[in-house]
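The following block contains a protein sequence and its predicted model.
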Amino acid sequence: MANNAEEIKKFLRARRDAVRPSEVGLANYPGRRVPGLRREEVAQLAGVSVDYYTRLEQGRLTSASEGVILSIAEALRLTQAETQYLRDLLRPQLHRSVEPAPPQQVRPALLRMLNGLHDQPAFVLGRRNEVLASNDLLDALFTPFNHRPPGERNLLRWLLLDPAARSLYLDWAQITSEVVGVLRAEAGRNPDDPQIAEFVAELRSASPEFRTWWAERTVVERTWGSKRFNHPVVGRLDITYEALSLPGDPDQILFVYAGKTDDDLGRLRILASWYAQSTTHPITAGQGTAQPQRGEPGEQEPRQA
């Protein structure tokens, strides 16, 4: 991630450009030379001096009070996630001390719970969108993450770089850009994490879409919602999902999917049966080669990615 002053500058400018004058009650007369708001307009809306806001946006100020942050967030119509990102940028004294992060581990009880969800794809995401653990139905829906090398179990990397992921999601661009926004939020919480910086550099080099979405500086927090798939085995599939923070490790998020309708639940059960009856992992949504053989259903110990 860029240094703090540079990121403050780029984030505020990007958000200012994204606000149309009419959205905040200002006239959008012909000949305006900026796509969004002027600095003086943001300053007026936020109740701060033009000089103060200018210095802030230019990166010459790298901290602000909570009241100023909230006023600027309101002026720029920031979402809750974007407001927290601005808070992370402008109140660096609140950051956790950054030390080499130990490998994340999923609790054995949680692994057993994942494997007990037979009709619901489920997985645990860690820092930087690593798939720390997944159940069989999630592997059948996406790709056999549990059989990928450890360095290839990253959800965002899979979404961006595996062509099959683009075919699986009917709304691939929307979903993937949101996951990029999740990584942006993580970068704000941990601005000095070298592993995030390395991951961002890798994706910027490998994916033009990532470069575009990263530059837009949209920030997204995981919550709940729905997704639409076109799976090569069961066809059209609509699901709902919940993203749950795990107690004891806020950097781990449990995702649980469910069929949106009874028909979708039936397709998930067909998918589970197809996956369980395979003596080798067949081609799934994101994998083009045969996978190692698996035992009979129920013989396998809970696994961790």
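Looks like it came in fine.

Going by C-alpha atoms from here, please, whenever you check contacts or count neighbours.
OK.

Break down this protein into its strands, ranges please.
Listed in chain order, the strands of the chain (DSSP state E) span 122-125, 131-134, 224-231, 235-246, 249-259.

For residue 21, which of those is the nearest?
Nearest to residue 21 among these is strand 224-231; the distance by CA to CA comes to 30.1 Å.

Now do the buried residues in that closest one.
227, 228, 229, 230, 231 (16 or more other CA atoms under 10 Å).

pretty sure residue 1 is touching residue 199, no?
No. Using CA atoms under 8 Å, residue 1 makes no contact with residue 199, being 9.8 Å away.

before we go on, here's another structure to hold up against the first:
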Amino acid sequence: MDSDNRLGAFLRARRELVRPEDVGMSGGGQRRVAGLRREEVAMLAGMSADYYVRLEQGRDKHPSEQVVTALARVFALDDEATAHLRELARPVARRRRAPHRPERASRGLTTLMAAWPNTPALVLGRHLDVLAANPLAVAVNSCSVPGVNQVRMMFLDPEARCLYPDWSVHAAETVASLRASAGTDLDDPRLTDLVGELSLKSEEFRQLWARHDIRAKTAGVKRFANPMVGEFTLSYETFAVNGAPGQMLIAYHAEPGSPSERALTLLGSMIATGDPEFQDAAARAHD
């Protein structure tokens, strides 16, 4: 996981994603590297090629704010990725790691979600484990069953490819979200185990993880292919959970008056009336 040279790994990954033509350079001729050459990055950022090489190789790990800003401009980083680059460039004192404690959603939060019969809602931990979900969230999407790790299911469970018509888009978003949640704490044993397992079992995950994309879940739209009510589209909003660093509450909603709202209402009625296909949704949501 490049734990000894995180800054260099990030710079190398971003350099390989920039095409010469994106920065006004000729992309013709024989190029032995993907993206930009190191000397091209240095020239565009206004620094010596030797200094940039030292950054990538980990011989200099703490560039100045001016250098960070210049590199963010060359790589066209958004605010979130630039903030991550700044974190990587800061000297970090090694702290003794506290013993691992299983993450749990608070009782108050699970009670609150249970009182939302028409709003699918779930709580994710910092490694994208589903810590809690209400019955409607479970009925909408089997990736929202408590105890499921959404990254593992996305890449290793064939059902996920059926649930998400836009699987490739959501797979990339999931990996970027895991990176954002982990931040610079890549020595976390739980994260190391998860990334190691998925890198061995899924080439798609390995390639996406190597891109070093950083994108926290904030808001968006997802299409679902539900086996009972067919395809529908929901928007979602995320909220940080106070008092539980790394946890987030996700709530879904449909466009008022839309076919998707009618599909969501139908799912809710199946749960409320004890439809055999969904009679265990509440039980699974509280396991």
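Received, thanks. Keep in mind that what you see is a predicted model, and the values were worked out from it rather than measured.

Helices along the first structure, start to end?
4-18, 39-46, 50-57, 66-75, 80-90, 108-116, 136-141, 155-161, 163-168, 172-189, 194-206, 208-216, 262-276 (DSSP state H).

what do residue 1 and residue 199 of the first structure both touch?
Here residue 1 of the first structure and residue 199 share no contacting residue, scored by CA atoms under 8 Å, 6 or more residues apart in numbering.

Between those two, which is the more surrounded one?
residue 1 (19 against 15; other CA atoms under 10 Å).

Sort out which residues of stretch 62-70 of the second structure are buried, please.
Buried residues in stretch 62-70 of the second structure (16+ other CA under 10 Å): 62, 63, 67, 68, 69, 70.

So which of the buried residues of strand 224-231 of the first structure is the closest to residue 252 of the first structure?
residue 227 (21.0 Å).

Matching the closest one against the second structure, which residue comes up?
Aligned by TM-score structural alignment, residue 227 of the first structure pairs with residue 222 of the second structure.

which residues does its match contact?
Taking CA under 8 Å, 6+ apart, one finds 164, 166, 233, 234, 235, 236 in contact with residue 222 of the second structure.

cutoff 7 Å now
233, 234, 235 (CA atoms under 7 Å, 6 or more residues apart in numbering).

How about residue 21 of the first structure?
Shown in contact with residue 21 of the first structure (CA under 7 Å, 6+ apart): 27, 28, 36, 37.

Find the nearest non-adjacent residue to the third one, please.
Right, the one you point to is residue 36 of the first structure. With CA to CA, 6 or more residues apart in numbering as the criterion, residue 36 of the first structure has its nearest non-adjacent residue at 4.1 Å, and that residue is residue 17.

Any idea how many residues pack against the one you found?
For residue 17 of the first structure, the neighbour count with other CA under 10 Å is 16.

Would you check that it makes contact with residue 38?
No. Residue 17 of the first structure is not in contact with residue 38 according to CA atoms under 7 Å; the separation is 8.4 Å.

Counting neighbours, what do you get for the residue mapped onto residue 182 of the first structure from the second structure?
Taking TM-score structural alignment, residue 182 of the first structure has residue 177 as its aligned residue in the second structure. Residues near residue 177 of the second structure, counting by other CA under 10 Å, number 22.

got a markdown table for the helices of the first structure, with distance to residue 223 of the first structure too?
Below are these laid out as a markdown table (distance: least, CA to CA, whole Å):
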| stretch | distance to residue 223 of the first structure |
| --- | --- |
| helix 4-18 | 22 |
| helix 39-46 | 28 |
| helix 50-57 | 30 |
| helix 66-75 | 21 |
| helix 80-90 | 11 |
| helix 108-116 | 19 |
| helix 136-141 | 18 |
| helix 155-161 | 16 |
| helix 163-168 | 21 |
| helix 172-189 | 11 |
| helix 194-206 | 22 |
| helix 208-216 | 20 |
| helix 262-276 | 21 |
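
ok, and which of those has the densest surroundings?
Of all the helices of the first structure, helix 136-141 has the most neighbours on average by mean count of other CA atoms under 10 Å, namely a mean of 25.

Give me the range in the second structure that stretch 157-168 of the first structure lines up against.
With TM-score structural alignment as the criterion, stretch 157-168 of the first structure aligns to 152-163.

Compute the first-to-last residue distance for that stretch.
15 Å (CA to CA, to the nearest Å).

cool, stretch 249-267 of the first structure as well?
33 Å.

now stretch 281-291 of the first structure
5 Å.

just stretch 25-36 of the first structure next, same as before
13 Å.

for stretch 57-77 of the second structure, same thing?
Across its full length, stretch 57-77 of the second structure reaches 21 Å between end residues, using CA to CA.

Could you tell me where that stretch falls in the first structure?
The alignment places stretch 57-77 of the second structure over residues 58-78 of the first structure (TM-score structural alignment).

Could you give the separation of stretch 74-83 of the first structure from the chain centroid?
Stretch 74-83 of the first structure sits 18 Å away from the centroid of its parent chain (CA atoms, centre = their mean, to the nearest Å).

contacting residues around it?
Residues from elsewhere that reach stretch 74-83 of the first structure, judged by CA under 7 Å, 6+ apart: 15, 16, 19, 42, 45, 46, 73, 219, 220, 221.
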